[in-house]
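Engineer: okay, structure incoming, though there's no sequence with it:
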């Protein structure tokens, strides 16, 4: 492979894939049910032989994107980026944002692929490009999806037996049912294990206050997005009236949202998802805002494979303000097509790789079976 000077590197071809993988069982939240990943994969080729791979997972009820729309938008963005320099990541982001508003999830797949190329070009893992070290330990929670109190307690008990030190619980029903869910879980899960609850915007303001006050004795680490994402003023009110810390998730689309919430004092924590903010480039901006405001962040995900979540872990290795990890989606999939990447161990422990770029790729045999289009 010949060395190509920085200024001469160009994108020569972009492949766009539809990647569907069934979940082991339906994943239910207050906003809807997911039965399979319907993800989009971007593979960007360059004139020096390097390529970068990115992935994103659209949740239509959260980000307003679906796989079919992403496929079409991706073709448009690929036409925009073809023959451009992949190492000029800020310029490529500016071009995508100028071409179409929003659509952060599909843009995140391009972003990951661009950073993958940069890492391979520099022969460095992404965390090193961002000034970090691979010297942290990571531990993901496991999530109990929204069901009856009895079924949720059974699932939480299974996760405790599997050794997960943190359990995330989906809520967002009525007050009586959600309190009963936590009570049932606490009957079978040791109080030493913190519960991370997530209402996914499912409560009204007064209900949220009442429920969180009722749940205070049950060792709740924090509550994600208790009310509608647009209602930041009321989020301030909830935070001031409840002892359980508040984590903003759906209300943070990008760094502009993060600045507004931090300025208002609306939350204790941010939940950063590459698929929600547009990728690593803008996730770094959110972290900078959080760090300036004294707000720590969780690294989360949608229904990605290990490919996209490995990219997220590079961010975690580069920034100390990421303190919690919600990266259990690969454990919910019926198939793992990823080569290399982060390794999932027992008890929720995750190890980051040290290879250049993302350090993860998709099996060529798996990719060959997927629907795809090519822009060149």
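Structural biologist: Cool, got the structure. A quick note: this is a predicted structure, and the numbers were derived from the prediction, not measured. Numbering: from 1, shown residues only.
Engineer: make it CA atoms for all contacts and neighbour counts henceforth
Structural biologist: OK.
Engineer: any idea how far residue 34 is from residue 332?
Structural biologist: As judged by Cα to Cα, to the nearest Å, residue 34 and residue 332 stand 11 Å apart.
Engineer: nope, residue 123 is what I meant
Structural biologist: 32 Å.
Engineer: more neighbours: these two, which one.
Structural biologist: Applying other Cα atoms under 10 Å to residue 123 and residue 332 shows that residue 332 carries more neighbours, namely 22 against 14.
Engineer: picking up where we left off before, between residue 34 and residue 332, which contacts overlap?
Structural biologist: Residues touching both residue 34 and residue 332 by Cα atoms under 8 Å, 6 or more residues apart in numbering: residue 23.
Engineer: please enumerate the helices of the stretch 101-250 of the chain.
Structural biologist: In the stretch 101-250 of the chain, the segments counted as helices under DSSP state H, counting those that start in this stretch are 104-122, 126-129, 149-161, 175-188, 205-215, 232-241.
Engineer: this is the other structure I want to compare:
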């Protein structure tokens, strides 16, 4: 299967309501979509979603496109698309960093290979260990009353897990938000909090202790990503489990976190880890270290969500569910039939490749001109 063509399309899709995090308020997600085609006409698609530019990481949709078009596509054409691991290693050698760009290309290769032999990606990863993954909805609404109304509406639709975006406001305000949400949804709904690196060590300790009465499942990334020692120290000082996200992008990061101890959960994201293979490596390290995993998101369309879902289905330590809600928050999609949800979970995809079919006419609606 020789690669004949690699194309990148930039697009922007609004969210249905502003999404407020510690580092930005999101009004639209920026995308780089990658299409890889072989000489015999098989196509695979990948996606990198970026949150309003280089905000979550150093990459933007524009940098992803430039990296692929200038530094990956020229040598990828003519290569054997079935050699995913050798191509992954060569991308890593030729392109330092830039995991979102590398992930989008690798994603397209997995899609292409699954389609070529007629099996879903999760089967290529060893098979699925679950048929559905519990779904967490992120509460990130600036207006407190609107946030409560959103939580009520989601509970009525079957959602039983909420992650509350924190650290954009003072600790007392966040604690009050969490108190009101807990009171509104009741004791049987799971709550988590995500600071997105928004606190320093003393603020994180104060904040987490203020949130402890509301029975949180975990607090995600309370301190800056470089402060692994601080995160371990905080994890040992509070009763709420701590999850590493921005601090855990590579297998090396996962090893360092496991050695330091304290942290209980690793967040998996395909784009921060340069693709499916890097993400599965982190999951294996978590499993060996006795840690749980959770599959996060960058608010992808059904295309990127499908890729993340195959990992969530196949990685054994994903015991904390996922937040693959992107298609529910975005104002539009790029596939013919979106991923499916039921009873507070996202359902397995069993079609060939990623299991979704890109509709290029729908993609064109959101493409930059």
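Structural biologist: Happy to help now that I have it. On a predicted model such as this, the values are computed, not experimentally measured, just so you know.
Engineer: which residue in structure 2 aligns with residue 260 of structure 1?
Structural biologist: Aligned counterpart of residue 260 of structure 1 in structure 2: residue 256 (TM-score structural alignment).
Engineer: which helices and strands does the helix or strand that its match is a member of pack with?
Structural biologist: Using DSSP states H and E, the element containing residue 256 of structure 2 is helix 251-260. Counting contacts by 3 or more Cα pairs under 8 Å, 6 or more residues apart in numbering; DSSP states H and E, helix 251-260 of structure 2 is packed against helix 228-237, helix 276-289.
Engineer: distance to residue 59 of structure 2 and mean neighbour count added to the ones you listed, as CSV?
Structural biologist: Converted to CSV, those look like this (distance: least, Cα to Cα, whole Å; neighbours: other Cα atoms under 10 Å):
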stretch, distance to residue 59 of structure 2, mean neighbour count
helix 228-237, 22, 20
helix 276-289, 18, 20
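Engineer: so which of these comes closest to residue 304 of structure 2?
Structural biologist: Proximity to residue 304 of structure 2 (Cα to Cα) singles out helix 276-289 among those, at 11.3 Å.
Engineer: what is the neighbour count of the alignment partner in structure 2 of residue 90 of structure 1?
Structural biologist: Using TM-score structural alignment as the criterion, residue 90 of structure 1 maps onto residue 85 of structure 2. Residue 85 of structure 2 has 11 neighbouring residues, counting by other Cα under 10 Å.
Engineer: nearest residue to residue 85 of structure 2 in space, please, no chain neighbours.
Structural biologist: residue 277 (8.0 Å; Cα to Cα, 6 or more residues apart in numbering).
Engineer: trace that neighbour over to structure 1, please.
Structural biologist: In structure 1, residue 277 of structure 2 lands on residue 281 (TM-score structural alignment).
Engineer: quick check, its match in contact with residue 111.
Structural biologist: Yes: counting by Cα atoms under 8 Å, residue 281 of structure 1 touches residue 111, with 7.2 Å between them.
Engineer: mind listing the shared neighbours of the two?
Structural biologist: residue 89.
Engineer: residue 127 of structure 1 contacts residue 136, correct?
Structural biologist: No: contact criterion Cα under 8 Å: residue 127 of structure 1 and residue 136 do not qualify, at 11.5 Å.
Engineer: about what we covered before: I'd like the distance between the match of residue 260 of structure 1 and residue 333 of structure 2.
Structural biologist: For residue 256 of structure 2, the distance to residue 333 of structure 2 - Cα to Cα - is 37 Å.
Engineer: equivalent analysis for residue 226 of structure 2, please.
Structural biologist: For residue 226 of structure 2, the distance to residue 333 of structure 2 - Cα to Cα - is 35 Å.
Engineer: please apply the same query to residue 233 of structure 2.
Structural biologist: Taking Cα to Cα, one finds residue 233 of structure 2 at 42 Å from residue 333 of structure 2.
Engineer: residue 157 of structure 2 pairs with which position in structure 1?
Structural biologist: Match for residue 157 of structure 2 (TM-score structural alignment): residue 162.
Engineer: also residue 33 of structure 2?
Structural biologist: In structure 1, residue 33 of structure 2 lands on residue 41 (TM-score structural alignment).
Engineer: element containing its match, please.
Structural biologist: Counting by DSSP H and E, residue 41 of structure 1 is part of strand 32-46.
Engineer: so the next helix or strand after that strand matches what in structure 2?
Structural biologist: Remark: after strand 32-46 of structure 1, the chain's next helix or strand is strand 51-56, criterion DSSP H and E. Under the alignment (TM-score structural alignment), strand 51-56 of structure 1 falls on residues 43-48 in structure 2.
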